[in-house]
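>>> for reference, the sequence and a predicted model appear below.
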Amino acid sequence: MAQVIGGDFRGVCAFKANTYWMGGPQGKHFLGIDFGPEPRASYLPTNIVRVKELGVRSITNPGEAGAAALGGAMAFGLVGAVAGAVTGGRSRAETYGLEFDDGKKAVVREDNVGWTNFLCFKRYVEEQGLLDFDF
């Protein structure tokens, strides 16, 4: 779930998608966005008017990097430990501004950018030409 960090909503939002399909994430599988806990709201894909990418941030988790180093050391020795420490524990967070047809807006941050439902949302936004408008 994405964190709502600004706008008319508080809490979290969930990107909904039909995930039982073949061929990778596609925009046609995006089903909408749910916000909660208060105010609770649900939007269909067609309710999205504008989307603006507000930032991409790299996140490093030292605990995960240490675990990756240990796993790399066990599998490949010293070289594996160094590779695990360098590559482990890194992820990305993406922040987007969303505007809906009822005039409400939300700023959301998704820390799990490889999540299938989020990828379907991004593909839908690209396919519909909703990305990169002034926000």
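Received the coordinates, thanks. Please read these numbers as outputs of a predicted model, since none were measured by experiment.
>>> going by C-alpha atoms from here, please, whenever you check contacts or count neighbours.
Fine.
>>> ranges for the helices of the chain?
Along the chain, counting by DSSP state H, helices occupy 62-87, 116-128.
>>> need the ones you listed in JSON lines (columns: distance to residue 105 and mean neighbour count).
Formatted as JSON lines, the helices of the chain follow (distance: least, Cα to Cα, whole Å; neighbours: other Cα atoms under 10 Å):
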{"stretch": "helix 62-87", "distance to residue 105": "34", "mean neighbour count": "17"}
{"stretch": "helix 116-128", "distance to residue 105": "16", "mean neighbour count": "20"}
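>>> residues touching residue 90, list them.
58-61, 65 (Cα atoms under 8 Å, 6 or more residues apart in numbering).
>>> another one to put next to it:
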Amino acid sequence: MNKTEKIKTTVYLSEDAASQVDAILSLTKRLDKREKSIAIEEAIGFYYSYLSGQINMDYLCGIYGRQVEAIVQRATDRISSQLFKQAVETNMLTRIVAFEYELSKDEYDKMRSKAVAAVKRSTGRISLFDTMQDSEE
């Protein structure tokens, strides 16, 4: 259908809607007062674009949301894997040091409790100086 072809149809509008169309005509300088059909046609076009854009937005938000969730999950899996490897290495080092210094279970437990207390006190910031001070106590 060409832009010039028109279909005649009847539209029932509320008084508010009719006054809004009149307001649009008074605000739009290129339309004269007799072209209500053009104003209504453009309003329908605008509303259709809005609705179809909203549908596209909902669809795209869903896809982007799933993509972000997948990226976060992959990052979480990598971090978990690295933390596990680090924990294994730390455990190995702890065992080697305990074996080398011939620490008894009681001595090891005492050192471990001091380490836990020091880490809690440090709020995530541990310096070599603080560690040396804790070991002298």
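Done, it's in. Just so it is clear, the model here is predicted, and its values are computed rather than measured.
>>> care to give me the TM-score?
Between these two chains, after superposing, the TM-score reads 0.20 (TM-score structural alignment, normalised by the length of the first structure); 46 aligned residues with a Cα RMSD of 4.5 Å.
>>> sorry, back to before: of all the helices of the first structure, which one comes closest to residue 6 of the first structure?
Evaluated with Cα to Cα, these place helix 116-128 nearest to residue 6 of the first structure, the distance being 18.6 Å.
>>> what's that closest one packed up against?
Applying 3 or more Cα pairs under 8 Å, 6 or more residues apart in numbering; DSSP states H and E, one finds that helix 116-128 of the first structure contacts strand 11-17, strand 30-36.
>>> between the last one and helix 116-128, how big is the angle?
If I follow you right, that is strand 30-36 of the first structure. 120 degrees (axes from the mean of the first three to the mean of the last three Cα atoms, to 10 degrees).
>>> give me the buried positions along strand 30-36 of the first structure.
Neighbour counts over strand 30-36 of the first structure (16 or more other Cα atoms under 10 Å) mark 30-35 as buried.
>>> turn these into JSON lines, including distance to residue 81 of the first structure.
Listed next are the buried residues of strand 30-36 of the first structure as JSON lines, based on distance: Cα to Cα, whole Å:
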{"residue": "30", "distance to residue 81 of the first structure": "39"}
{"residue": "31", "distance to residue 81 of the first structure": "42"}
{"residue": "32", "distance to residue 81 of the first structure": "42"}
{"residue": "33", "distance to residue 81 of the first structure": "41"}
{"residue": "34", "distance to residue 81 of the first structure": "41"}
{"residue": "35", "distance to residue 81 of the first structure": "41"}
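>>> ok, these vs residue 3 of the first structure, which is closest?
Of the buried residues of strand 30-36 of the first structure, the one sitting nearest to residue 3 of the first structure (Cα to Cα) turns out to be residue 35, at 9.7 Å.
>>> now the closest one: closest residue in space that isn't a chain neighbour?
Leaving aside its sequence neighbours, residue 35 of the first structure sits nearest to residue 13 (Cα to Cα, 6 or more residues apart in numbering; 4.4 Å).
>>> what's the spacing between that neighbour and residue 127 of the first structure?
22 Å (Cα to Cα, to the nearest Å).
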